[in-house]
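> got a sequence here, can you model it:
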Amino acid sequence: MYFKIDEKIFAQYPSLKIGVIVVRGINNSRRISSIESLLRGISAQRGKEFTSKDISENHMVDIWNRAYGMFGIHPKKYLPSIAALLKRVANGKQIPHINPIVDLYNYFSLKYLLPIGGEDLDWLCGDLQLTFTKGGEAFRPLGSIEIEKAGEGEVAYMDNGGITCRYWNYRECERTKFTNKTVNAAIIVEDLSNMHMDQFGAIIREMEDGIIKYIGGQIEPYLLNQENPEIDFRVEGRKNADDSRIPAQEKVYFMEMEQLKKTEDIS
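Reported below is the predicted structural model:
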């Protein structure tokens, strides 16, 4: 199973480089206080540095706003992931604990103002691609039982099952999200800023060190750009997946959880 960046993406965004950290054999079920402390600290720091009004003026955010505009998406309606994190902390809100891998990549995202996300490798189906949509591809947003259909020309991460991250890095999907059961992960770090590859590589190495220190697992780092647009994940993933269909049992579960949340809010 490969990860491939479409040459058409590089034609429109030639400065794009992506760091991928493949981590195998992790225990993602624990709460790790050291990671949560790092995340609280960087959240407080960025919250003091930014107001919700000046986030878009930052160079590292502005480049993503312009990138979104180039494929027809308004970045104030659909925030790039780094803008969404900064907006939250600028408004005095904490970044919530999710699980160790997500907490750690959110820390590094705020530290270096880079969009960071990822995929549970065992839930991918076929090659992962960063490409333009043809229109009509299925997308099931994180935490939702609603199915969306992509328009034509959106930048998206996709596999054979559907869109795994829509509008480039705006929203991840339910199927390949990191959970406390994730064992094999691909963490994806994106840059459009013309940062020197040596500096970008140093950030990736720092992330590797953090993963080894706090979480563990076997690490395989990769750097992708126009000259090196694909890597082999060396996993099989799932043979079948179809995000346009949600099992009835899963729908019932989500509806029960939603009702429970409403009950808790009332009480």
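
> only C-alpha atoms for contact and neighbour calcs from this point on.
Will do.

> isn't residue 119 up against residue 174?
No. Counting by Cα atoms under 8 Å, residue 119 sits too far from residue 174 to count as a contact (10.3 Å).

> next, the second sequence, to be compared with the first:
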Amino acid sequence: MSSFVPTIEPGVLTLAPGFRALSLFVDAKPVAASHVAAEAALRAANAVKQGGPAWAEQHLAAWAEAFRAFGAKPQRTPCSAEALRKRVLRDGALPAVDPVVDLYNAISVEFAVPIGGENVAAYQGSPRLVVAEGTEPFDTMKDGQQAIEFPEAGEVVWRDDQGVTCRRWNWRQGVRTRLHQDVEQMWFVLEALPSMPDAALHAAGGALAQDLIKMMPGSTIRIELTDKSAD
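Okay, here's the model as predicted:
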């Protein structure tokens, strides 16, 4: 996985100075303790109900401003962490989808930080966070059927050599690179703006790594921070 290197386009940091992406690269073993995800989800729900974490309100507000900076409407398409947080406040819990997905969603809610989970084997080249031209294909589902959409010009997206993998920064993930528990090479990306302390970002990454090891014993994890644009 050494050739799989996420990069950030300079234009993204112009829109959101101080953005950082903390990556976890995981060579995963089979899931042996799926209950770890349920425990993390309960912990996250309790944390939200108690009003935590301390930086949550400012961090999610900063994400709303970042979305507005590239023309998105955060009330309609909020960042992934805010969408999950609202679901917990409305329903009292997070939905169960897949043990690995449930786990990183729980960490996202607990730490008020957007987290993406991706299948490395499905990528064509490395992931790049870019300002879209509007011609990049994005594979998604519409009315239960596979469909191709295109981002708006100026929209911030994650992409690879084939097309967009996540629209509006971290709002909607594509189908092609979607993660599930049987994936052997996983990439998780935690996305932070300056209002989230560095210590909190690394704590979130550490919590995710610790729970992934508990869930999939024998897995190996490498953690790297990307906080500068690609030259």
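
> higher neighbour count, residue 119 and residue 174 of the first structure?
The neighbour count for residue 119 of the first structure versus residue 174, taken as other Cα atoms under 10 Å, is higher for residue 119 (24 against 17).

> which strands or helices does the helix or strand where that one lies pack on?
Per DSSP states H and E: residue 119 of the first structure is located in strand 116-120. Taking 3 or more Cα pairs under 8 Å, 6 or more residues apart in numbering; DSSP states H and E as contact, the helices and strands that strand 116-120 of the first structure lies on are helix 100-112, strand 185-191.

> check how far that strand sits from its aligned residues in the second structure, on average.
For strand 116-120 of the first structure, the mean deviation from the second structure after alignment is 1.0 Å (mean Cα distance after the TM-score superposition for the first structure).

> right, and the helix or strand after the top helix by length along the second structure?
Longest helix in the second structure, counting residues (DSSP state H): helix 198-215. Note on helix 198-215 of the second structure: by DSSP H and E, the next helix or strand toward the C-terminus is strand 220-226.

> got the angle between that following strand and strand 185-192?
40 degrees (axes from the mean of the first three to the mean of the last three Cα atoms, to 10 degrees).

> the first structure: matching residues for strand 220-226 of the second structure?
Alignment of strand 220-226 of the second structure against the first structure: residues 218-224, by TM-score structural alignment.

> and the matching stretch, what's buried?
219, 221-224 (16 or more other Cα atoms under 10 Å).

> would you turn those into JSON lines with distance to residue 89 of the first structure?
As requested, these are exported to JSON lines (distance: Cα to Cα, whole Å):
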{"residue": "219", "distance to residue 89 of the first structure": "30"}
{"residue": "221", "distance to residue 89 of the first structure": "29"}
{"residue": "222", "distance to residue 89 of the first structure": "30"}
{"residue": "223", "distance to residue 89 of the first structure": "29"}
{"residue": "224", "distance to residue 89 of the first structure": "30"}
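
> for the second structure, which segments count as strands?
Ranges of strands in the second structure, per DSSP state E, are 7-8, 20-27, 115-119, 128-131, 138-142, 145-149, 156-159, 164-167, 172-173, 185-192, 220-226.

> between the buried residues of stretch 218-224 of the first structure, which is nearest residue 66 of the first structure?
The shortest gap between residue 66 of the first structure and any of these belongs to residue 224, at 21.4 Å (Cα to Cα).

> look up how far residue 132 of the first structure lies from the closest one.
Distance from residue 224 of the first structure to residue 132 of the first structure, counting by Cα to Cα, to the nearest Å: 18 Å.

> so what's the spatially closest residue to residue 229 of the first structure that is not a sequence neighbour up against?
Nearest residue to residue 229 of the first structure, sequence neighbours excluded (Cα to Cα, 6 or more residues apart in numbering): residue 5, at 5.3 Å. With contact set as Cα atoms under 8 Å, 6 or more residues apart in numbering, residue 5 of the first structure has these partners: 129-131, 229-230.

> now which residue in the second structure aligns to residue 5 of the first structure?
Residue 5 of the first structure maps onto residue 8 in the second structure, with residues paired by TM-score structural alignment.

> re the thing from before, contacts for the strand holding residue 119 of the first structure?
81-82, 102, 105-106, 109, 164, 169, 176-178, 182-190.

> if we use 6 Å, what do you get?
Strand 116-120 of the first structure is contacted from outside by 109, 176-178, 185-189, using Cα atoms under 6 Å, 6 or more residues apart in numbering.
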